[in-house]
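Student: Sequence plus the predicted model coming up.
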Amino acid sequence: MTDSSSPTLRLRRLATMLRRAREEAGYTATQVGNKFKWSAGKVTKMETTETKRIKADDLDKLMDLYEITGAEQRASMHALAKDARQRGWWSKYKEVFTDRALPDFEAEASMIRTYEAQMVPGLLQTPTYAEALLLGGRFGNPEIIKKKAEARMVRREILTRINPARFRAIIDEGALRRAIGGPEVLKEQLAYLHYMAQLPNVDIQVLTSDTGSHAGLCAPFTILDFPDPLDLPIVYIDTASNGLFLEEPEDVEAHSAIFGDIQGSALSTVRSADLIIDIMKSLESPS
C-alpha cells in the first residue's frame, strides 16, 4: 500500500497558515523580510510554495514574530514543514512524473471528480488497457511505457485503500467504444469498470453519444477536494507536455459548475452500468 500523505499539500497548507498569521499580525511581506534581513521576496516565496523547504529556525522566527505561542500549533507547523520535505511514492517514477505530479494531490484527496471524453480515466484503467493506450502515442522507449503503466496501477490504490477517496467519473460513451488494444483488451477494461462501479465510494456515469450539445464539449478535467479546510480544491487538466493545475477559486468554481451540468446530461449510475454491459456484449464474437 502506498503512503497516503502529500508533501506538496502539506507545504501548501503551511504556506496558507503563514500568510494568514502574517496578515493577522498586521505585517506586510516586505516588513517581515526587512526585519530579518532576508533577501527580497523570501517571505512571499514561502507563502506561495515557491520555496520548497522551510528551515526550522526560519519558521521559529516567523512564529515568534506572529506571536504564535501555542505549543500544539507550533509543533503542528513544524510537522508540516518536515512532511513537506518527504518524497512520495511517485518519486520512484522520475521518468513519468514531474516535481508537481497529480498523484501528489490524489494521495490526500477526499473527493475526486473527473470528466473524460477520449479514454477511460487513469484511476479506472487495467494494466493491458493502460499499456495499449500509451503505445498509441509517438514511438517511445518500451521501458518508459512499462514504467508509466506500472505507475498508473499504483495510483489506483487510493480507491481501494482503507478510508478511500470518493471518486465520481463521467465518461463519454465514445471512450468506452474506442477499441484501444483490441476487442479483448477493451472487454477486460469494461469488465473492470463495471466491477469498480459497484464499490460504495465509486460513481460512474456515461454521457451517451446521442446527447448532442452539452457542457462537456471542452477539455477533460479533474477536480480534487481535500478534508482539511485549509487545503482548497484544485483543478487538474492534462496536456500533451505537462499537466496544468488551476488553484484560483473562480477556476475551481467554474469547473465545478461544468461538472454538475455534465452530470445532469449523463445517464444515472444504474443505467450507465447497464450500458457498459451492453457494450461488453457487443464485443463478444458471434457463436
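Tutor: That came through fine. Numbers count the residues shown, from 1 in each chain.
Student: From now on I want contacts and neighbour counts done on CA atoms only, so please keep to that.
Tutor: Will do.
Student: residue ranges of the strands in the stretch 101-250 of the chain, please?
Tutor: 111-116, 166-172, 202-207, 221-225, 234-237, 244-246 (DSSP state E, counting those that start in this stretch).
Student: Turn the ones you listed into JSON lines, columns for mean neighbour count and distance to Q31.
Tutor: Output for the strands of the stretch 101-250 of the chain, formatted as JSON lines (neighbours: other CA atoms under 10 Å; distance: least, CA to CA, whole Å):
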{"stretch": "strand 111-116", "mean neighbour count": "21", "distance to Q31": "39"}
{"stretch": "strand 166-172", "mean neighbour count": "23", "distance to Q31": "43"}
{"stretch": "strand 202-207", "mean neighbour count": "24", "distance to Q31": "49"}
{"stretch": "strand 221-225", "mean neighbour count": "22", "distance to Q31": "34"}
{"stretch": "strand 234-237", "mean neighbour count": "20", "distance to Q31": "31"}
{"stretch": "strand 244-246", "mean neighbour count": "16", "distance to Q31": "30"}
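Student: If you count residues, where's the longest helix of this protein?
Tutor: Across the chain, the longest stretch assigned as helix under DSSP state H is helix 7-25.
Student: Report the buried residues of that helix.
Tutor: Neighbour counts using 16 or more other CA atoms under 10 Å place 7-16, 18-19, 21-22 of helix 7-25 among the buried residues.
Student: That one: how far from the chain's middle?
Tutor: Its chain's average C-alpha position is 21 Å from that of helix 7-25, according to CA atoms, centre = their mean, to the nearest Å.
Student: helices or strands up against it?
Tutor: helix 42-47, helix 71-84, helix 102-106 (3 or more CA pairs under 8 Å, 6 or more residues apart in numbering; DSSP states H and E).
Student: got another, please set it beside the one above:
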Amino acid sequence: MREGVAVEGERLPGLDTIAARLTYLLSRKGSSAKKVTIEEVARVTGVSRATITLMKSGQASNPQVATLRSLADFFKVPLGWLAGDLPEPISEARMRALIAGDLVGLPISALRTIAELVGLTRQAEQLARVPSSVIAPEAPVPPSDMGSFVRHLENATSDSVVGCRLRLLREGYGLSVGEAGAAAGVGRSAVECVEDGEGSPEAVGALLSAYGVSSPYQRETVMQLARHERDPQWWDLPEIPLWLTAIAGLESRAEMIYTYQAQYVPALLQTAQYALASCEASRSERPSQASIQFDALMTLRRQRLLEREDAPRLWAVVDESVLHRRLVAREEHLEVLDTLIAASKSVNGKVTLQVAPYDCAFVPPIPSFTLYRFASPGQSDLVCVHGIDADQIINERLQVDAYHKAFVMLAVAAIQPERTVDFLIDLRTSVSLEPGE
C-alpha cells in the first residue's frame, strides 16, 4: 500500500501547478522504496498513460474532476491540493464543519451506516451518544403542488438559474470554489461570478466540463440559458436532475413521441399514486419521502404537455406485464386502468395506446425507450434509452433508425389500437371482481 503524502498546510516551493504536483508525487518513494511509474498509476486508476504524461508535462492543464479524483485517491492526497490549492492548516472547528458538510446529499443507507459507526466510536471513547437527527437530519417534505417549486422562476433571470445549477453541481462533487476553479482552469473569481449570475458562457462551459457534464443535450440546455437564447422554463429548476431537464426540454419541442415501456406505465399517462409508487420502486437505494414526492411531482408536471393546444402526439406501446404489476392498492390500480382506457378512447387523435401481450410475436431485446420526432426543419429524430440512474440520448442516425424499426415492428405485433380498449376493459373487470384486500 502506498504511503500518503503529508500535504495539509504544506508549503512546498515551486509546486503551484497540477503538473508540478503530479511530478512531485511520481518522484516520491512508496513503502517499497521504489518510485511509482506512470504505467502503474495508469493500470490502477484507469487514467490513460497518455493523459498522465500530458498532465505531468503541463500540456493538459484542465483535466476533468473525475481524473483528478482518481489520481488523488491513488496518491492519498486531498483533491484540492492536487488541483492546485494551497490549504491553510485546518483547525478542529473547520474539520468538524467539513465532515458535517460532506454528509449532505448522502443516501439514507450511507447515513445510517455512518451513524452506527459514530455510535460505536463514541461508546469506545466513553462519550455520550449523539442524537441520530444530528447525523442524518430529515429532508424537508416538498409542497404538494409543482407551482410552489416554479414560482421563483417567474422573476428569475437565465444567469441566476444557471448560477444556481452550477453551484449545486459543484456542491454535489464536494468541491470548494477554489477547487472548482482550478479543475476548470478558470480561477476562483470566475466560479464566483458564474454562481452569482454574472458569469460568461465560456466559464459556464468550462465548469460543465469540469463537473463531468459531457452529454451534448444536457450541456446545451444549460448553455442556451447562459447565451440568453431562451427564457427559463419549469424544467430548468436547478433541483431537477440535468438528464431529466434535457428530456423535458425535448418533450416540449417534439411533434411526435413514440414510447415503448416494459416496466412501468408511461410517465405521461400515470396517476398520482402510481407516480409515487413507481418512483419508489425504481430506486436501487431506499429513497426519502421527500425525494419520492419530488420525483412524482415532476412526473405530474410533465403531463401538462398533453393539455397544450399544440401538444405532441403520443404513441405508446406497453408490455402486458406492466398492467399486471401491482405497485399500488387494488382501487388505485383500477384508477390506473381507467386512465389508460380513457387515453385509448382519445378522440382528438393525440394519444394512441397499444398493449404488447405475453404472446407478442415480437419482443425487442432492448430496454424501454422513447423516440422523439420534431417539426423544426433540420432537427433529426432522437432516441432516449431509459436507464437505471439516468436516461441516455442517442442521435446517431443508424442507431435511431434501428430503434424506429423496432417500434414499427412492435406496433404491428401488439394488440391494435381499436382492440386495446376492449383488452383494458376486460382486464379492469377481472381486477374489480377479485376478492377484497
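Tutor: Alright, I've got the coordinates. Note that the structure is a prediction, hence the values are computed from the model and not measured.
Student: thinking again about what came up before, the longest helix of structure 1 to helix 71-84, inter-axis angle?
Tutor: 140 degrees (axes from the mean of the first three to the mean of the last three CA atoms, to 10 degrees).
Student: hmm, who's touching helix 7-25 of structure 1?
Tutor: For helix 7-25 of structure 1, contacts defined as CA atoms under 8 Å, 6 or more residues apart in numbering pick out 28-29, 46-49, 52, 62, 66-67, 77, 80-81, 83-88, 100, 104-105, 108, 230-231.
Student: Equivalent analysis for stretch 246-263 of structure 2, please.
Tutor: 217-218, 221, 235, 266, 302, 305, 311-319, 321-322, 367-375, 384, 407.
Student: re earlier: so which of the strands of the stretch 101-250 of structure 1 gets nearest A273 of structure 1?
Tutor: Of all the strands of the stretch 101-250 of structure 1, strand 202-207 sits nearest to A273 of structure 1, with 7.8 Å by CA to CA.
Student: And the contacts of the closest one?
Tutor: 159, 166-173, 196-197, 262-263, 265-269, 272-273.
Student: Make TSV out of the strands of the stretch 101-250 of structure 1 and add distance to E143 of structure 1.
Tutor: Listed next are the strands of the stretch 101-250 of structure 1 as TSV, based on distance: least, CA to CA, whole Å:
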stretch	distance to E143 of structure 1
strand 111-116	27
strand 166-172	29
strand 202-207	31
strand 221-225	28
strand 234-237	26
strand 244-246	26
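Student: Pull up the aligned stretch in structure 2 for stretch 71-78 of structure 1.
Tutor: Using TM-score structural alignment, stretch 71-78 of structure 1 lines up with nothing in structure 2.
Student: And the contacts of that stretch?
Tutor: Counting contacts by CA under 8 Å, 6+ apart, the residues outside stretch 71-78 of structure 1 that touch it are 14, 56, 59, 63, 68.
Student: Just the buried ones from those residues?
Tutor: Neighbour counting with 16+ other CA under 10 Å marks 14, 59, 63 as buried within those.
Student: Tell me how far the last one lies from E248 of structure 1.
Tutor: By that I understand M63 of structure 1. Going from M63 of structure 1 to E248 of structure 1 by CA to CA, to the nearest Å gives 27 Å.
Student: try the second one
Tutor: L59 of structure 1 sits 26 Å away from E248 of structure 1 when distances are taken as CA to CA.
Student: ok, now A130 of structure 1?
Tutor: On the measure of CA to CA, A130 of structure 1 and E248 of structure 1 end up 31 Å apart.
Student: Comparing these two, which residue is more hemmed in?
Tutor: A130 (26 against 12; other CA atoms under 10 Å).
Student: hang on, the more buried one packs against A151?
Tutor: No: between A130 of structure 1 and A151 there is no contact under CA atoms under 8 Å: 10.2 Å.
Student: Now do the same for E251 of structure 2: its match in structure 1.
Tutor: In structure 1, the residue paired with E251 of structure 2 is E106, using TM-score structural alignment.
Student: tell me, how many neighbours does the counterpart of S430 of structure 2 in structure 1 end up with?
Tutor: Alignment note: S430 of structure 2 maps to S282 in structure 1; criterion TM-score structural alignment. Neighbours of S282 of structure 1 under the rule other CA under 10 Å: 13.
Student: now swap in R96 of structure 2 and tell me
Tutor: Number of residues near R96 of structure 2 (other CA under 10 Å) recorded here: 10.
Student: K61 of structure 1 too?
Tutor: Residues lying near K61 of structure 1 (other CA under 10 Å) number 12.
Student: what angle separates the host helix or strand of it from helix 71-84?
Tutor: Here K61 of structure 1 sits within helix 56-65, counting by DSSP states H and E. Angle of helix 56-65 of structure 1 versus helix 71-84, following the same axes, to 10 degrees, is 150 degrees.
Student: Which neighbouring elements make contact with helix 56-65 of structure 1?
Tutor: Looks like helix 56-65 of structure 1 contacts helix 71-84 (3+ CA pairs under 8 Å, 6+ apart).
Student: and with 7 Å instead?
Tutor: Where contact means 3 or more CA pairs under 7 Å, 6 or more residues apart in numbering; DSSP states H and E, helix 56-65 of structure 1 is not packed against any helix or strand.
Student: Roughly how far does the counterpart of A149 of structure 1 in structure 2 sit from Y258 of structure 2?
Tutor: Using TM-score structural alignment, the partner of A149 of structure 1 in structure 2 is A296. Distance of A296 of structure 2 to Y258 of structure 2, computed by CA to CA: 22 Å.
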